[in-house]
Structures are given as structure tokens and as C-alpha cells.
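Peer 1: Coordinates for the following, if possible.
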Amino acid sequence: MVADTSIAAARPASPPSLIAETWHNLRENRGAMVGLVVVCLVVLVAIFADVLAPHSPIEQFREHVRQPPAWSDGGSWDFPLGTDDVGRDMLSRIIHGARISLFIGVSVMIVSILTGVVLGLIAAFVGGVVDAVLMRFMDLILSVPDLVLSVVIVSIIGPSLSNTIVAVLIVFLPRYVRLVRASALSELSKDYVTAAKVVGVGPVRLMFVTVLPNCLAPLIVQATLGISDALLQAAALGFLGLGAQPPTPEWGAMLASSREFLESAPWIVTFPGLAILLTVVAINVFGDGLRDALDPRLKRG
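Peer 2: The predicted structure follows:
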């Protein structure tokens, strides 16, 4: 029994898992933790929007048109953030807008990752003409400014929430394709890939089971930052009148419909803008912290 105990004590402790190590590194970054808390709060608001919103986001209270926030003269706690130009509750619209904006960002991120992983791995493993054609097509998309290309796409297929998602997806897809391809190419020259080929691992298993897990760290960081980029892009299209159409409570569309009230009723413009700013900054700060946590060598001095 003593010998067994001494042998067990002599065994080296198993290294922490990637998740545990990442979480440990992430907790040391206070800014990233604050960003994570804010992101979680926005997600919870989006999930429970129907419960948290005091009114319907499209219900109009004609007797309370452009009513100021509750803490201002003439305000009422029935409408804590005031009402817009047709009497809709600003708080309810911002709460429901969180659901729509996050839905755009997350859906674009998920579809971009799935498509980008497949195309990037095909380009890296097949090479030759297939790689050249895919990369030149991605370069063609990247050669056009993001907003300009989004406007062109939405102008062709028509302004709507679903078409906004399609346009933003096309604009951001090259990021994931090029990232996966570059990561996969760096892995193909390593010994474990050569060993897998020697033992007869098939190409599909080699791509998705052997190589892909080692490409996930930069992909996770890009996905996190991509949500905020997609949210901003959708807000820009909404501001131009090419995104979600009224009365949909999308933050960018809310800004577009309230520009003329910047001086007479500034709260109608301020609160959607603050919602966009707070959410994007929180996601970006958390994404930067996550990047440093996944690769501590990137930490700034």
C-alpha cells in the first residue's frame, strides 16, 4: 500500500485541459471579463426580451409621441427611456433590437464558419487549380470595401432582414476561408499529419478530425470578433434604409428613422446608438482577451 501511494505521488500531474487553461488566462484579463459580463447580459436580454420589455416594440401610444425619458421634465416611468416619433416605447424597442442584432451577428458567424471551414480545407488539401480559383474569388470579394459590396448586394436582391444576413455573409466569408486555409497549410507539414497519412487515414477524416481541431484557436477568435463586425455592418445597412425595414426594431434602422429628431428629441437617436456602441465594444474587448488567453505569447507588455 505504501509503495502504491509513493508511486501515485511520484506520477506527474496531468496538464490542464485547453478549456481550463484558457479560462485561467482569461480571468487574469479584467477588461475581457468585463466585456464577457456585458456580452452575457446582452444575450440574456435578447433571450428574455418578451419578458423584460414592458410593451410591444411596435405598439404605438399616440398620446405619448416623443415623450422624454422618465428622469426628464414631462417624462413618465411607464416609458423609462421615452418614446419615439410615433409613440413606441424606446426601452422595449431596444430590448427587442438586441435579439435581432445578435441574431444577425450569430447567424452570419455560424454560416460563415461552416462554409469557410469546408472551402478553406478543400483549398488547402486539394491545391492546384481548385485552390487558385477559390483564393482568387475570395480576393475579388476582399478587393471591394465591405460596406460598398453589402450595399450592392442588398440593392440587387432587395432590402430585408434576411437579405441583410446574406449580404453580410458574402462580405465576411473570405476572412474565414483564408484563415482556415492558412492554418491548415501550416499543419500539413507537421509530423502527426504525415503519420496519419502513413497509417491510411482517409482525406475527409484527415481534414475534419486530424487537422481541423488544431486550427480552431484562431478561428474561435475570428468568430468572436466577427459577431461585432456583422452587427456593425447590419446596423450600417439599416441606417441606410437597406437593412431591416420598419417597424422592425433593429438598432441601425432605429437610428435611420430618428435622424431628423437629433435636436428636438435626442433620446430617440442616443439610446440605439449607445446600445450598438456598448455591445460592439464589449464583444471586441472580450475577443481581444480571448485571443490573448488562447495564445499567451500574444499578450501585450
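Peer 1: drop to CA atoms for contacts and neighbour counts, all remaining ones
Peer 2: OK.
Peer 1: And residue 4, how far from residue 176?
Peer 2: Applying CA to CA, to the nearest Å, the value for residue 4 to residue 176 is 51 Å.
Peer 1: The two: which is more packed in?
Peer 2: Neighbour comparison, residue 4 and residue 176: the larger count goes to residue 176, with 25 against 9 (by other CA atoms under 10 Å).
Peer 1: Not counting residues beside it along the chain, what's closest to the more buried one?
Peer 2: Leaving out its chain neighbours, the residue that sits closest to residue 176 by CA to CA, 6 or more residues apart in numbering is residue 116, at 4.9 Å.
Peer 1: From the rest of the structure, what touches stretch 96-109?
Peer 2: 42-43, 45-47, 49-50, 53, 57, 165-166, 168-169, 223, 226-231, 234-235, 249-251 (CA atoms under 8 Å, 6 or more residues apart in numbering).
Peer 1: Second input sequence below; structure requested for side-by-side comparison:
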Amino acid sequence: MTSTHSRPAIAVTGLRKSFGDHVVLDGLDLHVPQGTVFSLLGANGAGKTTTVRILSTLLGADGGDVTVAGHDLAREPDAVRAAIGVTGQFSAVDKLLTGEENLRLMADLHHLGRGEGRRRVARLLDQFDLTRAAGKPASTYSGGMLRRLDLAMTLVGSPQVIFLDEPTTGLDPRSRRDMWQIVRDLVAAGVTIFLTTQYLEEADELADRIGVLDHGRLVAEGTAEELKRRIPGGHVRLRFADHHGLDAALRILGQASPDTDALALRVPSDGSLRSLKTLIGQLDDRAIEVDELSVHTPDLDDVFLALTGDSRNEKVTAP
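Peer 2: Have a look, this model is predicted:
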């Protein structure tokens, strides 16, 4: 994750979009600094893909102001297209062509000279660990290889801003982590990433800032840690060897919730060192022995469920 620059890579004010009577985006505001990863979280149907399609000029908005890479989306769509890359939920790879042929096709579409095109293709094949498979039809590639090739094709045009719409859906854990490292390397080189994902761990790992989208509105925005601190529910779980220890601790820890069968107490806590020292001090002062202590702080699952509580039939998944 890199330092930010003065001009935002993406600035969105009051973005609106409806399909008939169905409001998909209801006054969305976003600010994404250059050279960072911004992750947009939301349940299925929350408006994530619609947002990406609008910001990447694939779909018109009903209202609002948008600039991408310094260009006004409504007045300069061609300049926006020249500055961005898009990798959607489904691969844009032509599986009848080889990996190298797919990249050369993109080089031709970007009007690169023959020599420059070949150099860029060779560099991308090496960067994405596809050199040995370059001459094989893309139909023979694994899911992870196809996603790497798809992203490599996006990079042929050297975009300043890349939209990744659920880029690791369906990938195995190893391929997902390979893709995460590629994203980190791109950001280290100054590229801005706008990431939509249903994997909460992915946003936690990659994003400098996270926005939570619910029914077309941004209901929260901040770093992962800032969002987690907004949600109550942090606690310390204490387990005891017998009922005597459990009962003694319960008498001095008034807000604790007992689990008698497990000989455990759940004590509300923000997980800070100070609160832990206070808790341990209370137990030590009365010589109460604890067999096991564990700390639970809210994670992005808790954040998502708390902020999108009405989306009961929709889901965000975790690997």
C-alpha cells in the first residue's frame, strides 16, 4: 500500500442509477486517492457491478458527477477509457487463441508498434508466470492462469486505474493469494485499484480503504480497522477448570455472560492491552485461576452483517 497523491484517481458525487422503478444507486459518493486499493463491499444486488460499469464508461448514469484519472466521465469518456483497464467477473480471454496470441491481439487493439507490442507481451508473460504456457491454447489453462492472463491483457494498455470486479471468484486459495500479490505489486508501481469483492478476507488483506454498499447507498467507509472499531461485540473469553472458578469470576465481573456447560465466561472488551491488563489484574487480586483466555475483536464479517442487516437473503462469502 502506497502513499496517496493530491489529485484523486476517482471522484464520485451523487451518482444515481435506476432500472425502471428499481433504484440501484442512490446518491453514491466516493473518493479514491491515486496509488491505493479501494474495495467496495456489498451483498449480491447491492450495486457493485453497476458502479464499476458506470465508472468504466460501459453504462450511463442517471445523475451525479464523476472524474476518473482526472477526466470528466460525461464529457471525456474516450480519455477515461484510455486511462483505465477493466477485469470483470468473467474472463474476457479468447480460449481458441494461445495466451501469447490473446496478448498480441490486445497490443494491436492499443495500436502498439510491432516491436513495442512484442516487448510488452513478453514482459507481461514473464510478470504473470505464463511464459511456459504462452504457446498453448487458453482453453487448456487452469482457472488461476486464466485470471492472470485476463489481468495481463488489461495491463497491455498501461492503465492508471484498474477496475477489478470480483477478480478471484471461483479460484482456489493458492490462486487467490497469487492474485493478491499481483495486485500489491501493481499498487507498488503506482496503479490505482478499484476492487469489488464478496470475499471479506480479500478486502481486509488488500484495501487501503473500504466502502460498504447497501441498497445503492454507501453506509460506511474507512480503513478496515476503522470499520471494525465502529462495531460492538468485542469480548474476552475465559475458560475455567471447575465451577468454583467460574462462579468466583462471575461475582467480580458483573457484565460477563456465563456458558455454564463450557465452564466459560464472555467478558465485553475492546481488546486493548489496557483492558486486558485490568481484567487480568482483577482475577489475580482474588487468586482466580483461568485455564484459557482468548480475545475476539469484530472482523469484517461483523461489520458487514451489522451494516447490511436487512440483506437477509443476500450474502457475502468468506473463503
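Peer 1: Any idea what the TM-score comes out to?
Peer 2: Overlay of the two chains. TM-score (TM-score structural alignment, normalised by the length of structure 1): 0.25; 132 aligned residues with a CA RMSD of 6.4 Å.
Peer 1: Buried residues in the stretch of helix or strand the residue nearest to residue 176 of structure 1 belongs to, which are they?
Peer 2: For residue 116 of structure 1, the element it lies in under DSSP states H and E is helix 90-126. For helix 90-126 of structure 1, the neighbour count (16 or more other CA atoms under 10 Å) marks 90-109, 112-113, 115-125 as buried.
Peer 1: Three-state assignment for residue 39 of structure 2, please.
Peer 2: Three-state assignment for residue 39 of structure 2 (DSSP: H, G, I helix; E, B strand; the rest coil): strand.
Peer 1: Can you tell me how far residue 84 of structure 2 is from residue 11 of structure 2?
Peer 2: Distance, residue 84 of structure 2 to residue 11 of structure 2, by CA to CA: 14 Å.
Peer 1: Of those two, which one has the most company?
Peer 2: Using other CA under 10 Å, the more surrounded residue of residue 84 of structure 2 and residue 11 is residue 84, with 24 against 20.
Peer 1: for the stretch 1-150 of structure 1, what spans make up the helices?
Peer 2: Along the stretch 1-150 of structure 1, the stretches classed as helices by DSSP state H, counting those that start in this stretch are 2-10, 18-27, 30-47, 49-52, 90-126, 128-142, 146-157.
Peer 1: Out of those helices, which is closest to residue 293 of structure 1?
Peer 2: Closest to residue 293 of structure 1 of the helices of the stretch 1-150 of structure 1 is helix 18-27 (CA to CA; 4.9 Å).
Peer 1: Which other helices and strands does that closest one contact?
Peer 2: helix 30-47, helix 267-294 (3 or more CA pairs under 8 Å, 6 or more residues apart in numbering; DSSP states H and E).
Peer 1: Strands of the stretch 1-150 of structure 2, start to end?
Peer 2: Assigned by DSSP state E, counting those that start in this stretch, the strands in the stretch 1-150 of structure 2 fall at 8-19, 22-33, 37-41, 63-68, 71-72, 84-87.
Peer 1: want to try JSON lines for those, with distance to residue 303 of structure 2 as columns?
Peer 2: Below are the strands of the stretch 1-150 of structure 2 laid out as JSON lines (distance: least, CA to CA, whole Å):
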{"stretch": "strand 8-19", "distance to residue 303 of structure 2": "23"}
{"stretch": "strand 22-33", "distance to residue 303 of structure 2": "19"}
{"stretch": "strand 37-41", "distance to residue 303 of structure 2": "11"}
{"stretch": "strand 63-68", "distance to residue 303 of structure 2": "28"}
{"stretch": "strand 71-72", "distance to residue 303 of structure 2": "33"}
{"stretch": "strand 84-87", "distance to residue 303 of structure 2": "27"}
